[in-house]
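# sequence plus predicted model, see below.
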Amino acid sequence: MNSATVRNLLVRGMLAGLGAGLLALVVAYLLGEPYVDKAIGFEAAHSHEHEMAVVSRSLQSTAGLATGVLVYGVAFGGIAALAYCFALGRVGRFGPRATALLLSGCALLAVYVVPFLKYPANPPAVGNPDTIGRRTTLYFLMMLLSVLLAIAATLLGKRLAPRLGNWWATVAAITAFAVVIGLAFAFLPVVDEVPADFPASVLWRFRIAALAIQISLWTGFGLLFGELAERVLHPKPATVAAGTAVPAAH
């Protein structure tokens, strides 16, 4: 793949990330923000300290949310596009659209779902401020481990395919991934800092909303980028304009 094609895919990946970010923004605003407000209300009702907010809640839930989600969408879209350039043709005989969806699905699983199952997202009022550094480190460690194991499982599947066939090689690779991830779940520290009186329904629905945001982001990116990549890699032949004379064959 030449540098011009890579550059075109990178630009389109960032555009697809922006489009997917808009979709995720709608989901975040409609599903996530109501439970953030409830969690903040719980925190305010149980806190004896009342500090003046530097940024108003209305600004946080609109412009602040939009800026964060859209910048994240553009950034991850560019990174995903570069990963796509590397993966295209190396993960099987898939076309541009199918490769984009496969990459998005695997990235969703490795980058978000697996770490989420070990260290799920929490709303405000959940978590000790003194342990935020430790919790952040553990989360990113789980994410890094998940991504590296996903890459290792892909390489394992490709190596086993000539001997076992594609089906059993895939089963073996997924099994190996699941076993090692299970060991990581067992040995990494557990984080449980949910206040005893925090509403369970708010916590549950906030986490479902957080998962829905990521699913909409990665799915939207896979569909949008797949279509854009298809047009770059398999452009349609130019049609003859109506009324233009076609030279007769001799």
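Happy to help now that I have it. Residues are numbered from 1 along each chain as shown.

# CA atoms for contacts and neighbours, from now on please.
Will do.

# skip ahead from the longest helix along the chain and say which helix or strand is next.
Counting by DSSP state H, the longest helix found in the chain is helix 132-187. Downstream of helix 132-187, the next assigned helix or strand under DSSP states H and E is helix 200-233.

# may I see the buried residues of that next one?
Buried residues in helix 200-233, counted by 16 or more other CA atoms under 10 Å: 202-203, 206-207, 209-230, 232.

# which neighbouring elements make contact with it?
Contact partners of helix 200-233 among helices and strands, from 3 or more CA pairs under 8 Å, 6 or more residues apart in numbering; DSSP states H and E: helix 3-27, helix 33-46, helix 96-107.

# where does Ala249 land in three-state SS?
coil (DSSP: H, G, I helix; E, B strand; the rest coil).

# ok, it - how many residues close by?
Per other CA atoms under 10 Å, the neighbour tally for Ala249 reads 4.

# surely Gly157 touches Trp167?
No - taking contacts as CA atoms under 8 Å, Gly157 lies outside contact range of Trp167: 9.3 Å.

# dropping in the other structure now:
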Amino acid sequence: MNSISPRTLLVRGMLAGLFAGVAAFLVAYLLGESKVDAAIAIEEAASAGHDHGEEMAPVSRALQATGGLATGTLLYGVALGGIAALVFCYALGRIGRFGPRATAVLVSTGLFVTVNLVPFLKYPANPPAVGDPDTVVKRTTLFILMIALSVLLGSGALILGRRLAPSFGNWNASVVAGLAFVVAVGIAYATLPAVNEVPADFPATLIWQFRLTTLAIQTVMWASFGLAFGYLAERSLAPSPAPKEAVQPTS
């Protein structure tokens, strides 16, 4: 394969992240905003009896659901794309005899599991009007801690699998490493405190739909990134065609 600088792959990763951000924005706008609006309506109805005076929001709800959502999602996608590209640079050729496309898909899948899925299963997202404002710092800290633990445990499982591979074979080593990761995550789930601040009268269906939509947004983002970056990385790393030999004119 051609030698290529990490900077080039970083740029391609950010471009793929931008594409993934667009895909995630479409899912968030088409599926998620209706759930947010419903939760806001419940919150406003619950506080209707309290006379707090009319407060003007600094940013309109329409702008939040369009420009604000698009800006946040695109920046998030570009940032994650850059980080994933750097992980790809390290992983290529070190996790098996996989080509650029397969490595990109494996990296994006691993990051989705460790950065999004595992923390989400412990601390799932909640719509507006759910959660005590006084515990927001605690909840944010626990969520970040779960992400850090998940990434560390995933990295440890990867190292374990590589070290066991020469003795047990790639397949058996991968199974053992995967089981070790699941057990370690289960211990982390049991150790970290639970957070359940959902009001008893809040519609369970709305919470379920909001959480599924949140998970769908992340799934679409990482799947789009893996496919797009795999294509760009393969084009960058593909061997250059050998120059054709000059044909000597016959006399």
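Structure's in. What do you need? Predicted model, so just to flag it, every value in this text is computed and none were measured.

# just to revisit the earlier point, who's more crowded, Gly157 and Trp167 of the first structure?
Neighbour tally, Gly157 of the first structure and Trp167, criterion other CA under 10 Å: the higher count belongs to Gly157, 24 against 10.

# just say helix, strand or coil for the closest residue to Ile40 of the first structure other than its chain neighbours.
Excluding the flanking residues, the one nearest Ile40 of the first structure by CA to CA, 6 or more residues apart in numbering is Pro124, at 5.9 Å. At Pro124 of the first structure the chain is in coil, as set by three-state DSSP.

# give the contact list for Pro124 of the first structure.
36, 39-40, 43 (CA atoms under 8 Å, 6 or more residues apart in numbering).

# residues near Gly17 of the second structure, how many?
Gly17 of the second structure has 32 nearby residues by other CA under 10 Å.

# quick one, what contacts it?
Contacts for Gly17 of the second structure (CA under 8 Å, 6+ apart) come out as 74, 77-82, 225, 229.

# residue in the first structure paired with it?
Using TM-score structural alignment as the criterion, Gly17 of the second structure maps onto Gly17 of the first structure.

# a markdown table for the helices and strands packed on helix 200-233 of the first structure, including distance to Val194 of the first structure?
Formatted as a markdown table, those follow (distance: least, CA to CA, whole Å):
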| stretch | distance to Val194 of the first structure |
| --- | --- |
| helix 3-27 | 25 |
| helix 33-46 | 12 |
| helix 96-107 | 28 |
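
# and those: which comes nearest Ala66 of the first structure?
helix 3-27 (6.3 Å; CA to CA).

# distance check, the spatially most central residue of the second structure against Ser60 of the second structure.
Nearest to the mean C-alpha position of the second structure, by CA atoms, centre = their mean, lies Phe112 at 4.5 Å. As judged by CA to CA, to the nearest Å, Phe112 of the second structure and Ser60 of the second structure stand 32 Å apart.

# contact partners for Gly218 of the second structure?
In this structure residue 218 of the second structure is Gln, not Gly. Going by CA under 8 Å, 6+ apart, Gln218 of the second structure touches 24, 112, 116.

# Val195 of the second structure maps to what in the first structure?
Match for Val195 of the second structure (TM-score structural alignment): Val191.

# correct me if wrong: its match contacts Pro120.
No - applying CA under 8 Å, one finds Val191 of the first structure not in contact with Pro120, separated by 9.5 Å.

# quick revisit: pull the distance from the longest helix of the first structure to the chain's centre.
The chain centre lies 17 Å from the centre of helix 132-187 of the first structure; the measure is CA atoms, centre = their mean, to the nearest Å.
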